[in-house]
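K.L.:
okay, sequence plus prediction incoming.
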Amino acid sequence: MSSPLWSLDEIVAATGARIGRGFDKATGASIDTRTLEPGDLYFAIKGDVHDGHDFVPGALEKGAAGAVVSEEKAPAFASDRLIVVPDVLEAMRQLGRAARKRTDAKIVAITGSVGKTGTKEAMRLALSRQGATHASVASYNNHWGVPLTLSRMPRGTEFGVFEIGMNHAHEILPLTAMVRPHVAVITTIEPVHIEFFPSLWGIADAKGEIFSGLEPGGTAVINRDSPYFERMKAHALASAAGRVISFGEQEAADIRAERIVVKPDQSLVEARVFGQLLSYRIGTAGRHIALNSLSVLAACHALGVDLAQVAVSFADLKPPVGRGERTMLSIDGDEALLIDESYNANPASMRAALANLGAMELNGQARRLAVLGDMKELGEKGPALHEGLAEAIEANNIDLVFAAGPLMKNLVDRLPEAKVAAHAGTSAELIDVVCAAIRPGDAVTVKGSLSMKMALVVKALKERYGASPTANALKG
């Protein structure tokens, strides 16, 4: 029988908690009663909308091993299975630090303006073929997501993969200090959350904070194609890093893509890894995905992992939900392709999505349709960055654009009238017009910031026309 994730004594040693009767051990950790599993330790953290203490009774009824509650709120509950602490979030951090301290795992941390989650998933897949691997769930990369992921890490983990995000300067510093990675990766620097920074240089500096947490002698992995490469490298050299590895398409990159071929459901890559040729197939489409795969090779090289096996693992990579998932819709006895990019959006990822749509080779009178929602947190640059998407629309031969949100009006006004199918205030208002417009053979991409709820359009298309996974359905 495997050992528990946390024993009573370990929790007390890490947090100094006062523990009520009935608690013995925990097999997992959770902050959400909707996904809580029996045996989980439930942390009643206070969020922006809800206070986790309101759900303590439900968590215990659902089979939580115990509930971590604050001293202030504890009197409201029966004492059974309560773990009482001064501050619940800090207790989760303390448990996370304890998990990091007790493990001998090799740890990778990933940040960047674009591609964090996809790169994390590729890293998780590659390392899981080498040994027991623990990784962030979804995009758990913030002030609660990172310590929660750490607190869930089993003591026998061999590799740990952590995604670290930020909206403001200095948010990465405490997170990377908890994770203490052996390898730290920055995918790229783009105008994401630019509303909170004076310039892209500020974003580069904020992302560079990830190197401050590197274990002595660790490795910094940096995008050589970025105009901010030297600035990020300076952050790495000011840290405890013992080595910097670069990746990209530039001749000077240590791990360089010589050739990338993007097909509808896969990407083919020929790369030079410190001069040695390595060819591989990635089981999902996207030039940006192919480039980020180079950072996975770099991290795995730093860890001493067999790169041939890593390259083979890429063939099994599938896009996370809302980040490029492809499904076929059944329309009038034929099919159309739906590309779900609805999870989030920024100028770089929006252009990448349009480029992927443009790479589709369609038959006959089939069209490329883009359903786009506002990109948020761009500040005063928002209108211009939306207007600038017109170039990508034209370059990638997008036939029709369906736009949602006030910022997308800037794009609509810039496009030829024939390319604008509809503009509405919300994604919900686009559902009927998109569903009515799609025809057999079409390819449609749906993308926008999370708050725009573009997933509503995806859901409606799937419900109305059915959905099945695609494999070699269209040529590219």
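P.N.:
Received the coordinates, thanks. Numbering: from 1, shown residues only.
K.L.:
CA atoms for contacts and neighbours, from now on please.
P.N.:
OK.
K.L.:
mind listing the helices for the stretch 101-250 of the chain?
P.N.:
Remark: helices assigned in the stretch 101-250 of the chain by DSSP state H, counting those that start in this stretch are 116-128, 145-151, 172-179, 200-208, 229-237.
K.L.:
other residues contacting the second one?
P.N.:
Read it as helix 145-151. Under the contact criterion C-alpha atoms under 8 Å, 6 or more residues apart in numbering, helix 145-151 has outside partners 29-30, 92-93, 95-100, 135-137, 139-140, 162-164, 175, 178-179.
K.L.:
wait, what's in contact with residue 443?
P.N.:
Applying C-alpha under 8 Å, 6+ apart, the residues near residue 443 are 336, 337, 338, 339, 357, 360, 362, 366, 367, 368, 369.
K.L.:
quick one: the residue at minimal distance from the centre of the chain from residue 138, how far?
P.N.:
Centroid-nearest residue in the chain, with C-alpha atoms, centre = their mean: residue 117, separated by 2.2 Å. According to C-alpha to C-alpha, to the nearest Å, residue 117 and residue 138 sit 7 Å apart.
K.L.:
between the contacts of residue 443, which is nearest residue 188?
P.N.:
residue 357 (21.6 Å; C-alpha to C-alpha).
K.L.:
how many residues are close by the closest one?
P.N.:
Close neighbours of residue 357, defined as other C-alpha atoms under 10 Å, add up to 24.
K.L.:
with the one 3 residues further on instead?
P.N.:
Per other C-alpha under 10 Å, the neighbour tally for residue 360 reads 22.
K.L.:
cool, residue 469 as well?
P.N.:
What residue 469 shows, counting by other C-alpha under 10 Å, is a neighbour count of 12.
K.L.:
I'd assumed residue 327 was in contact with it.
P.N.:
Yes: under the criterion of C-alpha atoms under 8 Å, residue 469 makes contact with residue 327 at 4.5 Å.
K.L.:
another one to put next to it:
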Amino acid sequence: MRDGILWTWPELCKAVGADAVNGPAVRGIDIDSRKLAPGELFVALNGDPGPRFPGARPSPRDGHDFLEAAFAAGAAGALVHRDAPGEGPRLVVGDTLDGLWDLGRAARARSMARVAAITGSSGKTTVKTFLAQALGAFATGGSLNNHLGVPLSLARTPADARFAVYEIGTNHPGEIAPLSRLARPDVAVVLNVHPAHIEFFEGIDALRREKLSIAEGLNPRGTLVCLDALDRTGLDAGLRVMTFGEGAGADARLAAFDGRQATIATPSGTVRAKVPGGGTHRALSLTAVAAVLVAFDEDPRRLADVADDAVPAGRGNRIEAGEVTLIDDSYNANPASMSAALRDLAGQRGAGRRVALLGEMLELGEDSERLHVALAPLCARIDRVFCVGDGMRALHDRLEPERRFGFVESPDDLDPVALTALLEPGDVVLLKGSNRVFWARDFAARLRDALNARAV
């Protein structure tokens, strides 16, 4: 970044098609006045994006109503499309959402960075974090992977970045391809296809096609990296593809994993690397990163640059609290990621019990009950299971009586203080569910605090 400057005002004007005028340089961009840092540009988005983006949910909030708050927080300027109270420099456009996309498009056009874009039903943020560390790449925090997050991530990319990593998500058909065409990746990654966010798709094959549509945005000499077991029917026959996985034919192959160290065979040589957070699913995530490194003609030994604590918050972090170990995997859940987390929990060894606090998996459509019940055999390897949310009722009913630890119909009915009374020193507790069940309620932190208070 040029002396901390992300965009000059004339550059912003040119990006959104406005007449170039002098104004303040900006050091960042945000769409939330509560998170805005001094010196950043505030983009005042209308809460209703209209029909432009499949699956976009309207919000009653309008960023223009928070213009005063943004300037009070130190905003260098604001991108607006209507008048609103607030004192500070403004760049006026016809529509601020279009303006945000224009900024993202201009950022990609000016950038010399080599770009990776990642999609999949699970693991996107983890792989983005691992890959960004391995490459020393620019990447935004969190999961900015929709029609707002992708252009915002692009617009935040420093002009002098050598590598950049973005993630792209979907819960409706037709979302991924436009976002990929905006990001124009040199390497596009499809990690997996599971029945997650499938409610608005005709079936798993429709979701598969949607994930693979990330290839539509690839640069002409780009590479698609995907799981070796993924059906690639429908892809352009001339597309360069690299695979990763456990199969003998995978280009980047997880050859061995002992719980902490992975041995990964690649066309550029075999490497051994620590797997942050452990678990076979994270070892496969690291294998995907190795494939991307090779696709970029980078040394796969750069996996050594991925820190032991690289697992993003809520994706399996271990928290010690009041003589109880919490495994906070609460950011989100689908049948595959839930199964992987339960297998990891079953493999935990210690003096205490293995306890699963499972929240319902949302957006599974008509197969929801079947997919929840399908977790029962894995739960049979767990000492106690507490089920949260109406979608988990069928699983709770299927559990053996001695494994039932409790059930509440709504996350609102779950009291962390009352839950601590059920837990014993030495217990290992998995916290896993859809985003709205635990993560949005900051439940892991509340349970941690309750356990620590009990220990005093």
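P.N.:
That came in fine, so what should we check first? Given the structure is predicted, the values throughout are model-derived calculations rather than measurements.
K.L.:
ok, now how distant is the counterpart of residue 214 of structure 1 in structure 2 from residue 185 of structure 2?
P.N.:
Residue pairing (TM-score structural alignment): residue 214 of structure 1 is matched to residue 218 of structure 2. According to C-alpha to C-alpha, residue 218 of structure 2 stands 5 Å off from residue 185 of structure 2.
K.L.:
ok, the two, which is more surrounded?
P.N.:
A side-by-side neighbour count of residue 218 of structure 2 and residue 185, using other C-alpha under 10 Å, places residue 185 first with 29 against 25.
K.L.:
so what's the more buried one up against?
P.N.:
114, 115, 116, 117, 217, 218, 219, 222.
K.L.:
dump those to TSV, plus distance to residue 253 of structure 2.
P.N.:
Putting these into TSV (distance: C-alpha to C-alpha, whole Å) gives the following:
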residue	distance to residue 253 of structure 2
114	24
115	23
116	20
117	21
217	26
218	24
219	25
222	21
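K.L.:
ok, those in structure 1, which still hold?
P.N.:
Retained in structure 1 (both residues aligned by TM-score structural alignment, their matches' C-alpha atoms under 8 Å) from these: 114, 115, 116, 117, 217, 218, 219, 222.
K.L.:
which one is the first one nearest to, not counting chain neighbours?
P.N.:
Of all residues beyond its chain neighbours, the one nearest residue 114 of structure 2 is residue 163 (4.7 Å), with distances taken as C-alpha to C-alpha, 6 or more residues apart in numbering.
K.L.:
picking up where we left off before, what's the residue nearest to the centre of structure 1 aligned with over in structure 2?
P.N.:
By TM-score structural alignment, residue 117 of structure 1 lines up with residue 125.
K.L.:
my guess is that match contacts residue 140. True?
P.N.:
No: Residue 125 of structure 2 is beyond contact range of residue 140, at 9.8 Å (criterion: C-alpha under 8 Å).
K.L.:
contacting residues for the counterpart of residue 354 of structure 2 in structure 1?
P.N.:
Under the alignment by TM-score structural alignment, residue 354 of structure 2 pairs with residue 368 in structure 1. Residue 368 of structure 1 makes contact with 357, 358, 397, 398, 399, 400, 442, 443, 444 under the criterion C-alpha under 8 Å, 6+ apart.
K.L.:
by neighbours, which of the residues you listed wins?
P.N.:
Top of those by neighbour count (other C-alpha under 10 Å): residue 443, with 27 neighbours.
K.L.:
tell me the spacing between the corresponding residue of structure 2 for it and residue 36 of structure 2.
P.N.:
Using TM-score structural alignment, the partner of residue 443 of structure 1 in structure 2 is residue 428. Separation of residue 428 of structure 2 from residue 36 of structure 2 (C-alpha to C-alpha) stands at 38 Å.
K.L.:
now for the corresponding residue of structure 1 for residue 203 of structure 2, how many residues are close by?
P.N.:
The pairwise alignment with structure 1 assigns residue 203 of structure 2 to residue 199, based on TM-score structural alignment. Residue 199 of structure 1 has 11 neighbouring residues, counting by other C-alpha under 10 Å.
K.L.:
how much space between residue 199 of structure 1 and residue 349 of structure 1?
P.N.:
19 Å.
K.L.:
repeat that for residue 276 of structure 1.
P.N.:
Counting by C-alpha to C-alpha, the gap from residue 276 of structure 1 to residue 349 of structure 1 is 30 Å.
K.L.:
swap in residue 58 of structure 1?
P.N.:
Counting by C-alpha to C-alpha - residue 58 of structure 1 and residue 349 of structure 1 are separated by 39 Å.
K.L.:
the two: which is more packed in?
P.N.:
residue 349 (21 against 13).
K.L.:
how about the closest residue to that one other than its chain neighbours, what does it touch?
P.N.:
Nearest non-adjacent residue to residue 349 of structure 1, counting by C-alpha to C-alpha, 6+ apart: residue 114, 6.6 Å away. The contact partners of residue 114 of structure 1, taken as C-alpha under 8 Å, 6+ apart, are 187, 188, 189, 190, 348, 349.
K.L.:
ok, the aligned partner of the first one in structure 2 - contacts?
P.N.:
When structure 2 is aligned by TM-score structural alignment, residue 187 of structure 1 is paired with residue 191. If a contact means C-alpha under 8 Å, 6+ apart, then residue 191 of structure 2 has 118, 119, 120, 121, 122, 123, 124, 226, 227, 285, 288 as its contacts.
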